[in-house]
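A.B. asks: Here is a sequence together with a model predicted from it:
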Amino acid sequence: MRNEKFDAIVVGAGMSGNAAAYAMAVRGLKVLQLERGEYPGSKNVQGAILYADALEKIIPDFRDDAPLERHLVEQRFWIMDGTSHTGMHYRSDDFNERTPNRYTIIRAQFDRWFSAKVREAGCIVLCETTATRLIKDWSGNVTGVYTDRAGDTIHADVVVLAEGVTGFLGTRRHLRETPKPDSVALAVKEMHFLPEDIIAERFGLTGDEGCVIEAGGTISRGIPGLGFLYTNKESISIGIGCLVSGLAATMEKPYDVLDAFKHHPSIRPLIAGSEVKEYAAHLIPEGGFTAIPPLFGNGWVVVGDAAQLNNAAHREGSNLAMTSGYLAGRAIADIKDRGGSMVKDNLSLYKRMLDESFVIKDLMKHKDIPRFLHANCQSFFVTYPKLISQAAQCFVRVDGTSKLDKEKATSAAFFKARSGWGLISDAVRLARAWR
């Protein structure tokens, strides 16, 4: 391998890395993919949501053999305080379509399947191998990587950095900055195993139907963050993600936050009697559009989580990762086809393709949401969830108090907590950030 040169080296075998490697290999490029885990997905025991549209553009017939858990027919959004939740549900039989739109998956299984497709396309996949440094020539162009295999060096025309949010190759060579604590969240997750029929009964599901719950409020203890629950065939993925800077400021322990979420009265019955077999923690990019680093340079491109491509406002990550990897692979193959070199000017094609996709358009639309929530976390993760719960309980409780008095009491509680100007200001600023 030391004296062999490749058209491209892909560092990482997650969603973005696999998409990039596949896109180049099917176009006939000589591609090497490096994965530090024992096998692709070995570090990803958790469940996740797969967005079919993004994968369908890469592998149109993926449903024939991909390890899919449940297709999602119901989405629940909960605002929680210590004892209750106020929710909005959307469920539609339209999602019981021939080619469903979203699925739950187990990443360890799915990543291995995706990697097999990459190998079938002609890519060489080398596991248990860590790329330790980028190789640069005398003019500063990236020309390959050093690995931890007895000083092994591997050369290529271009290196695709799909190393995740914690990857150090790009930061070590100052291609991008180390992510700041206020631009990454720490997600802690568990896998709770239950018989398939019990999961179906508890969530009102039939066959391979699935349900997702996403929750915000006091469960994150005043830190910007969200809880989530995904139904798989014979397990439930449950977790909570909180901003790293918030955890550091409050000294909250991530597992304590997750444990409290699991024991919340609205969550506890859903996982009662389950057996916990897996636990994982990993960082998720949360900075949004304003945290995106340089995406290309002489001999390199960066994709997926390493590029901060995650839509925190809509809780989407895997589709952005796959799309960015796929577009990077296509751009590199197009440059190769016309005989171009992997210099910065040519690799700007990747950025142009990404700008024209939904990825950058969506992130740009919500570019102000992360900063707005971080600056107003006490209001939106503590005060409003409590007020909403009190208002809902006041509305449904029948205790001899007149409806007019109840309405006055509810209004007074909101005005006392935020004032009239504060309520108007919060609504206007949130609307502007969302736009």
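C.D. replies: That came through fine. What you are looking at is a predicted structure, and each value in this text was computed from that prediction instead of being measured.

A.B. asks: from here on, contacts and neighbour counts on C-alpha atoms
C.D. replies: Will do.

A.B. asks: which strands and helices sit next to the longest strand along the chain?
C.D. replies: In the chain, ranked by residue count with DSSP state E as the criterion, the top strand is strand 68-80. The contact analysis (3 or more CA pairs under 8 Å, 6 or more residues apart in numbering; DSSP states H and E) places strand 68-80 against strand 85-91, strand 102-106, strand 209-217, helix 384-396.

A.B. asks: Quick one: closest of those to residue 241.
C.D. replies: Shortest distance between residue 241 and those, using CA to CA, is found for strand 209-217: 10.2 Å.

A.B. asks: what's the following helix or strand after that closest one?
C.D. replies: For strand 209-217, the following helix or strand on the C-terminal side (DSSP states H and E) is strand 225-231.

A.B. asks: picking up where we left off before, residues in contact with the longest strand of the chain?
C.D. replies: Outside of strand 68-80, the residues within contact range by CA atoms under 8 Å, 6 or more residues apart in numbering are 85-96, 100-106, 110, 208-219, 231-233, 385-386, 389.

A.B. asks: redo that, cut-off 6 Å
C.D. replies: Outside of strand 68-80, the residues within contact range by CA atoms under 6 Å, 6 or more residues apart in numbering are 85-92, 95, 102-105, 208-217, 232-233, 385.

A.B. asks: The structure to be compared is supplied as follows:
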Amino acid sequence: MSEEEKLDAIVVGAGPAGTAAALTMAKAGLQVALIEKGAKPGSKNVMGGILYTHFLEAVVGESWQQAPLERPIIEEQRWLMTEEAAIRLVGYKNLRNRVHPHSFSVLRARFDAWFAAQAEAAGAFLLPETVVEQLVVENGRVVGVKTPTEELRADVTVVCEGVGLGSKLLERAGLKTPLRANQVAMAVKEVISLDEGLIESRFNCEPGEGASIECYGDATRGLSGFMFIYTNRDTLSVGGGALLSEMSDTRLSRAELAERAPNAILEHFKSHPAIRPLLAGGETVEFLAKMIPEGGHRAIPKLFGDGYVVCGDAAMLSNPVHREGSNLAMESGRLAGETIIHAREKSDFSASSLREYKGKLDQSWIMADMRKYDKAVPLLEHNQRLLGKYPGIMDSALDEFFRVDGVSKWEKQRRISKMVRKEGGLRLIRDSVKAGLSLYRPFRR
């Protein structure tokens, strides 16, 4: 490619981060190539399935109302599960969302194609079925990308290809250290077709409205992660995941590893007595799998350098506590696009110029949240009692509390206290305090 043919920017990955970056730059008149490895945007992309309209509107304006979204999420539930029980920790039906919904269920195959079309309409060049094999680096500067058929060159390359290929591209270029198994989760998901009326009756929804259920504990066989059900128009998104390090622990037997395989965990969840009736009669129409970032703030790589920036999952931007990923992706993509627009105005695409992107992130809610929950996943990883032993104690205590069997309430209170002490009451309290501090630290660091 000659100097005259060089683009202003190349964006690798047409997911929420990459498309947000490409659209932001294209609207400002930059020549942008948006590269997607799938046959079309969305064909290779996976996420649980909740999208937040605030961040979509920041990129496309009022056009967000034409996006192919599924159902507004009116009710949120969080369950803590044992083999024989489902403890509903949170059940929140927010009726305000009927008028001003802030989140929707979404199917990426539909949404990503629409979102990328908005970038194309703004002037971005979409290149589907194109695999980026490596970043082209000359004299320490990223100058473009190499595909199986050609090299494409640009002033800036935006890496948004997720925690898998995106991380590998950076690693091959010497711009990032390899990920550790405890910094990513292996997630799987099925899309299960079900009659709209059945969805609404089973999940207590009004016509057109939706709900989300997220489950911990036995849902993942006690592993660090969670499972979910999100209601779409005429399908359910059912899936979840856990830390890759726990799924592939070499200290375990072959049989134990088989039980921890992603497919096995999903089938275990689907067969739970509290979940099975919700899915009854449904037919699996799609199966997807993906690695997602779980490393927290400490795992974030260098996000900029001479001729490149990193966004979304490739930047390890994910908040598993609040199941947030697409919003961090879109916002980071938008901020990267704004940074590159400014860099073009200065004709300076050096690391010192693109540092502005990191500054924007640091001043935003993104890094505030990443710092706040930095210790959440390590807490679960190193204290599996929280999702294994303690739900069982709670289940037994609640069984005693609610059972009417001729035993006085004083005696029940004594039995519950004895049960908690026997199972390590002081340790339970100590672990609960640690969990609370890791999730709801009152002071900003």
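C.D. replies: Now that the structure is in, tell me what you want to look at. These numbers come from a predicted model, not from an experiment.

A.B. asks: circling back: what's the mean distance for the longest strand of the first structure versus the second structure?
C.D. replies: Between strand 68-80 of the first structure and the corresponding residues of the second structure, superposition yields a mean separation of 0.4 Å, by mean CA distance after the TM-score superposition for the first structure.

A.B. asks: just how off-centre is that strand within its chain?
C.D. replies: In terms of CA atoms, centre = their mean, to the nearest Å, the centre of strand 68-80 of the first structure is set 15 Å apart from its chain centre.

A.B. asks: Buried among the contacts of strand 68-80 of the first structure? Make that a ChimeraX selection.
C.D. replies: Selecting the buried subset of those in ChimeraX, with 16 or more other CA atoms under 10 Å as the burial test, is done by:
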select :85,86,95,102,103,104,105,208,209,210,211,212,213,214,215,216,217,232,233,385
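
A.B. asks: Please, where are all the helices along the stretch 251-400 of the first structure?
C.D. replies: For the stretch 251-400 of the first structure, the helices defined by DSSP state H, counting those that start in this stretch cover 254-262, 268-271, 318-337, 344-356, 358-365, 369-375, 377-378, 384-396.

A.B. asks: any chance of those in CSV, plus distance to residue 21 of the first structure?
C.D. replies: Listed next are the helices of the stretch 251-400 of the first structure as CSV, based on distance: least, CA to CA, whole Å:
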stretch, distance to residue 21 of the first structure
helix 254-262, 34
helix 268-271, 38
helix 318-337, 7
helix 344-356, 15
helix 358-365, 19
helix 369-375, 31
helix 377-378, 39
helix 384-396, 44
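
A.B. asks: which one of the ones you listed lies closest to residue 25 of the first structure?
C.D. replies: helix 318-337 (8.7 Å).

A.B. asks: how big is the angle separating the closest one from helix 344-356?
C.D. replies: Computed with axes from the mean of the first three to the mean of the last three CA atoms, to 10 degrees, the direction of helix 318-337 of the first structure lies at 140 degrees from that of helix 344-356.

A.B. asks: Give me the buried positions along helix 318-337 of the first structure.
C.D. replies: Neighbour-count burial for helix 318-337 of the first structure flags 318-336 (criterion: 16+ other CA under 10 Å).

A.B. asks: Mind giving me the packing neighbours of that helix?
C.D. replies: In terms of contact count using 3 or more CA pairs under 6 Å, 6 or more residues apart in numbering; DSSP states H and E, helix 318-337 of the first structure is assigned the packing partners helix 15-25.

A.B. asks: now the helix it packs on, how far from the chain's geometric center?
C.D. replies: The gap between where helix 15-25 of the first structure is centred and where its chain is centred comes out at 18 Å by CA atoms, centre = their mean.

A.B. asks: so what secondary structure elements neighbour that helix?
C.D. replies: Counting by 3+ CA pairs under 6 Å, 6+ apart, the packing neighbours recorded for helix 15-25 of the first structure are helix 318-337.

A.B. asks: List the contacts of the helix it packs on.
C.D. replies: When contacts are defined by CA under 6 Å, 6+ apart, helix 318-337 of the first structure is touched by residues 15-16, 19-20, 23-24, 51, 54, 303-304, 350, 359.

A.B. asks: do stretch 374-382 of the second structure as well
C.D. replies: With contact meaning CA under 6 Å, 6+ apart, stretch 374-382 of the second structure is reached by 224, 296-297, 438.

A.B. asks: Same check on stretch 2-19 of the second structure?
C.D. replies: Residues beyond stretch 2-19 of the second structure that count as contacts (CA under 6 Å, 6+ apart) turn out to be 30-36, 41, 116, 153-161, 312, 329-330, 333.

A.B. asks: next one: that stretch to chain centre, how far?
C.D. replies: Between the mean C-alpha point of stretch 2-19 of the second structure and the mean C-alpha point of its chain there is a distance of 24 Å (CA atoms, centre = their mean).

A.B. asks: Could you work out the end-to-end span of that stretch for me?
C.D. replies: 26 Å (CA to CA, to the nearest Å).

A.B. asks: Next: stretch 419-426 of the second structure.
C.D. replies: End-to-end span of stretch 419-426 of the second structure (CA to CA): 12 Å.
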